[in-house]
Structure formats: structure tokens, C-alpha cells
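> What shape does this take:
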Amino acid sequence: MRKFIFEEIENLPPMPETAIKIKELYNKDELSFKEMIEVIEEDPLLVADILKIANSPYYGFVHEVKDIEKAVVLLGMDMVTGFALYCTLNRDFDVDFSAYAITSDDFLKKSVIQSKIAYIWTHKESVLPTAAFLSEIGKVLIAKCAKKRGKNIYEYMVEKNIECDDAEEEICSITTPEVTAAIFERWNFSSKLVKIIRYSKNPEDAPNEYQKDAASLKVIRAVVDLKGEIEPDAKEKALPILERFSLDVDSFAKALNCNICSEGSIDSL
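Model prediction:
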């Protein structure tokens, strides 16, 4: 089934024009605040989608975020870039997450919560919030693969009492990080973003300069379940990885304990 997945990646449609412009800006050595705002504001639907995410209950801003400039100030360029890429690419994907027993809203909530943890943990001057937000996109193609095989990934996870990545590996011979990385590599995203996502399954295999970020992403993905809820045993799951890669346990605990699971929902984008 790996062959099926990689054929699907090769046959992906070209990126939307707005996404291409955002990617080109993101791949520069320094993101331009002014240029990014101008590109996003060219697409009114994108502006509405980003503001919807920024004003979701999961970020808990006291006042409504009414414009993109304010969103960038509050969330940082990297995170808003992640939102923008997700929203533009989401329009072109044929999305069916029934193999994971989740909805598109659940998927978006997981992405948002992961990016929020990364944002609090590492602060906004980091690629990690973007990687955490975009890292699950590979599930779109793995779900398609599982459906083709007549398999349900969630049911397999429950039956075998295994993690999602392991169920994906057994059913489709590939995992979400590998597929997501291959998609962004196909579209010529920055090598750093691609490698952090690719090695988040096995950070010990990453080049030294990406190892800690890959391990951080592994932790974040492990503690947020498919529906975007914090796992009950999140701290127990995280601690061995945090200690192995000498990551900051206290700051991670602070990020995890923040009020990021407020009641509410995000309407479908």
C-alpha cells in the first residue's frame, strides 16, 4: 500500500496560488510581516478562515481578533502561516476521516490543540507550532488507503490496543509523519519543516540539528488524541521522551496544563 500512497502524492493537484505565495514567503530566511499580510488579504475566504481559528475557544483571547494583522501579532508569523497553508490546502483535498472515526472538525481541533501546546511550550519564535499544526495532513491519504483495503484504523487501534501510528503502519505500511513529510517535500517546502515532521515518529534517527524539534513534535502528537483531547495519561506518555531527549519538562507541563481544552467547537472550514 506504500506504492498506492506515493502514487496519490505524485497525483496531487498543484498547490493553490495563494498557498504557493505563502510557501515562498515561508521558505525565505526571514518572514516578512508586511508581505504575508498582503498575500493573505488577497483571499477574503482565507482571511475569514484564519480569523475563525484564531477566535476559537482553544486560544482564549479576551477580545475578538478582528483582522489578520492582529492575529499575526498575537499568534506569530509561523502559526498564522500554518493556518493559512492548512486552510488553502484543505479546499483541494477530498477529505473523509471515517477510517479514524472522526470528523473534519475533530481533525482541525487536534491540529489546533497541538499547535497551541507547541506555541506555549516553545513560544512563537519557532517552527514547531507550524509543524504541529500541519503534521496530521498525511491522514487524508492514509484514510483513503485504509478505506481501499476495507479497514478502519480506529477499530484496529482498539482491537489491538496500539497507537495510531502503529495501526497505520500495520494496515497501510506507512505512518502519518512519513506521508505528511512526503506531501510537503513534493511541494518544495522548507527542508527543516519536512525533516521535523518526517522524523517525529523516530527522532533518534534525525540529524542532530533536528532531533530535539522532532522529539518535541513526537511528544505533542502523542498527548493529543484523534478528537483533539488531551490523553488521560499524557504526562506518563510524555515523560520518557522528554527525559531521553533532554527536553524541558517543566515548560512542557505548563503548556499541557494551560486551559487549551475549553468547551466549544470550530465550525467546518
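> For the rest of this, base every contact and every neighbour count on C-alpha atoms.
Fine.
> how many neighbours does Leu193 have?
23 (other Cα atoms under 10 Å).
> same thing with Lys254?
Neighbours of Lys254 using other Cα under 10 Å come to 12.
> which stretch of helix or strand covers it?
Taking DSSP states H and E as the criterion, Lys254 maps to helix 249-257.
> List the buried residues in that helix.
For helix 249-257, the neighbour count (16 or more other Cα atoms under 10 Å) marks 249, 252-253, 255-256 as buried.
> go on, stretch 232-241?
Those would be 234-235, 238, 241, for stretch 232-241 by 16+ other Cα under 10 Å.
> and for comparison, fold this next one:
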Amino acid sequence: MKNLIDTNIEALPPLPQTIAELQKICLNEETTTKQVANVIGKDPFLTTELIKYANSPIYGYTRKIHSVFQAVSMFGISTAKGLAIASAVKSSFQIDLSPYKISTRQFVYAANLKSAFLLHWYQDKKELLGILMPCALIMHIGMVIITDCIKKKNQEQNFMQKFDPQAFIDSENTLIGYNQFEILELLFEHWNFEHTMVQVAHHLLEDEVPKDLEPYIYPLRVVNALISPFSIANQTQINTALQYIRHYKLDTESFNTTLEHIKTLQGLV
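Predicted coordinates:
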């Protein structure tokens, strides 16, 4: 099964050239909002997606957005970059998660809620959102690769009978030989994403985290504990997320403020 997953990843088409150009210019601290908007504006699909995100009530903005420049100005360069990357990745897949017994709507719902939570929680640390946003939005995209391989091997029923959503990473390792976060790393490498993104995917489950990755790994672990494709912010998830918050010494007050609004966010996704 691992060989089939590797083959499927290698067969994926490249992402739009716009994404490579966007990542390159965003590495320059002198890059302006106008430059980012001009790059995204070359791609009609990404332009439409970014404006759609900007006008979605989940992100909490009330101003009507009509142009990509307005959207980049509102989100900021890092967030706009993250949303563009996530949009390009999601458009590369036909999402089917039937072996996991969840719908495409549930999958997208959880991804959008993760990103909205991070955007609200880290609104004072926007420089981190260029990595955090795409990682949150496509964190579970490996499930789509796994599903495709299961179906090609006619193992769908076998997987569904043995899969445990309460311990889905362990289940994937046992049944497939890969877990979805290992696949996420392979995807990031395949698409030549910036080194930090590849390393974030690599260390999501690792015990030892390099110091420079902690600002990305820790909040992603928190939001992943709080929101999964299978369940959202039940009491056990909230307790686990708060344990992570205390352990990693993250901003508890801002987290709790965002958590208070989660029911509102859930209603808007």
C-alpha cells in the first residue's frame, strides 16, 4: 500500500506557477500588498477563491470585498498567501472520504473551522499565518490519498471495519503503513513548498521539536486537538487543547476568547 501511495503522489499534477511565484516573493520582507495581489490576480481561480474567503462571514469581516487587492489588504500578506496555497491544493483533488465514514462537507467544515480559529486566535501574530493557515486548511488532505489507494486495492470494506476514528493516526499506521501527516509531508515535498512547511509537517507528531518550529507546531497541535474531521470541540477535546496550551505556555486568554466564539464560528462555516 505504501508503494501505491508514493506512486499516487508522484502522479499528481504540479500546482499552478502562481503558487511558486507567490511563495518566492513572500520570502522577501519588502514585498508589498500590491505585488502579492498582482501575482494572485494572474490566476482567475485563486482570485475568485480569495475574494470568496474574504466575503465569508466565518472570518469575521463585514466589509464587502470586490477585488483581490482589497482581499489581500484585509487579510494581510501572510494569510492571503496561506489561503491561496490551500485553495490550489484542494482544487487538485476529488475529495472522497467514504472509508472514514465522513462526508466531504464534514471534511471541509472542520478545515475551515480550524483556519478560522487560528485566524482569530493569532490575529496579533499575523506573520505566522502564512504557514499556519495552509497547514490548518489542508492538514488532513492525506486522508484523500489514503482513500484513493484503499479503493484501488478494493480494501474499502476491510478498512471501514477496522478503522477507529478515536485513534485514527494509529489506525492508519496499522492498516496502511503511512499516517496522513506523513503523507502531508510527502505532498509538501512533491510540490516544492518552502522548507519550513515541509519541516512543520514532519514534526507535527514528533516528540522533539526544533526551537524555530515551535511557533507553528504548538498552535497546530492545539487546534488539531480541538477540531478534527470526526468531532469538534467536545469536552474531551477542549480539555486536551487546554492541556497543550498550558504545557506549551501559549496565550491562554486569547485562546479562551476565541473558544467562547466557537459556537458562532460553527454556525457560520
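> After superposing, what score do the chains get?
Comparison of the two superposed chains (TM-score structural alignment, normalised by the length of the first structure) gives a TM-score of 0.84, and 262 aligned residues with a Cα RMSD of 2.6 Å.
> Include distance to Ile220 of the first structure when you put the buried residues of helix 249-257 of the first structure into TSV, please.
Formatted as TSV, the buried residues of helix 249-257 of the first structure follow (distance: Cα to Cα, whole Å):
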residue	distance to Ile220 of the first structure
Val249	12
Phe252	9
Ala253	11
Ala255	10
Leu256	9
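> Relative to Pro16 of the first structure, which of those residues is nearest.
Ala255 (33.7 Å; Cα to Cα).
> Quick check: nearest residue in space to the counterpart of the closest one in the second structure, chain neighbours excluded?
Counting by TM-score structural alignment, Ala255 of the first structure lines up with Thr258 in the second structure. In space, and not counting its chain neighbours, Thr258 of the second structure is closest to Trp121: 5.9 Å by Cα to Cα, 6 or more residues apart in numbering.
> Map that neighbour onto the first structure.
That one, Trp121 of the second structure, aligns with Trp121 by TM-score structural alignment.
> So that match sits against Ala255, correct?
Yes. Under the criterion of Cα atoms under 8 Å, Trp121 of the first structure makes contact with Ala255 at 5.3 Å.
> Check the separation of the first and last residues in stretch 134-142 of the second structure.
The first residue of stretch 134-142 of the second structure is 14 Å away from its last residue (Cα to Cα, to the nearest Å).
> Find me the equivalent region of that stretch in the first structure.
On the first structure, the counterpart of stretch 134-142 of the second structure by TM-score structural alignment is residues 130-138.
> Number of residues surrounding the match of Trp121 of the second structure?
Considering only other Cα under 10 Å, Trp121 of the first structure is surrounded by 22 other residues.
> just checking, next helix/strand downstream of the longest helix along the first structure?
When the first structure is scanned for its longest helix (criterion: DSSP state H), the result is helix 104-122. Using DSSP H and E, the helix or strand that directly follows helix 104-122 of the first structure along the chain is helix 128-134.
> Tell me the first helix or strand C-terminal of that following helix.
helix 139-148.
> list the helices and strands that following helix packs on?
Contacts defined by 3 or more Cα pairs under 8 Å, 6 or more residues apart in numbering; DSSP states H and E place helix 139-148 of the first structure against helix 2-10, helix 164-172, helix 176-186.
> returning to that earlier point: closest to Lys144 of the first structure among the buried residues of helix 249-257 of the first structure?
Nearest member of the buried residues of helix 249-257 of the first structure to Lys144 of the first structure, counting by Cα to Cα, is Leu256, at 31.7 Å.
> Contact partners for His120 of the second structure?
Counting by Cα atoms under 8 Å, 6 or more residues apart in numbering, His120 of the second structure touches 59, 258.
> Then Thr32 of the second structure?
Ile77.
> where's it relative to Val39 of the second structure, distance?
Distance from Thr32 of the second structure to Val39 of the second structure, by Cα to Cα: 11 Å.
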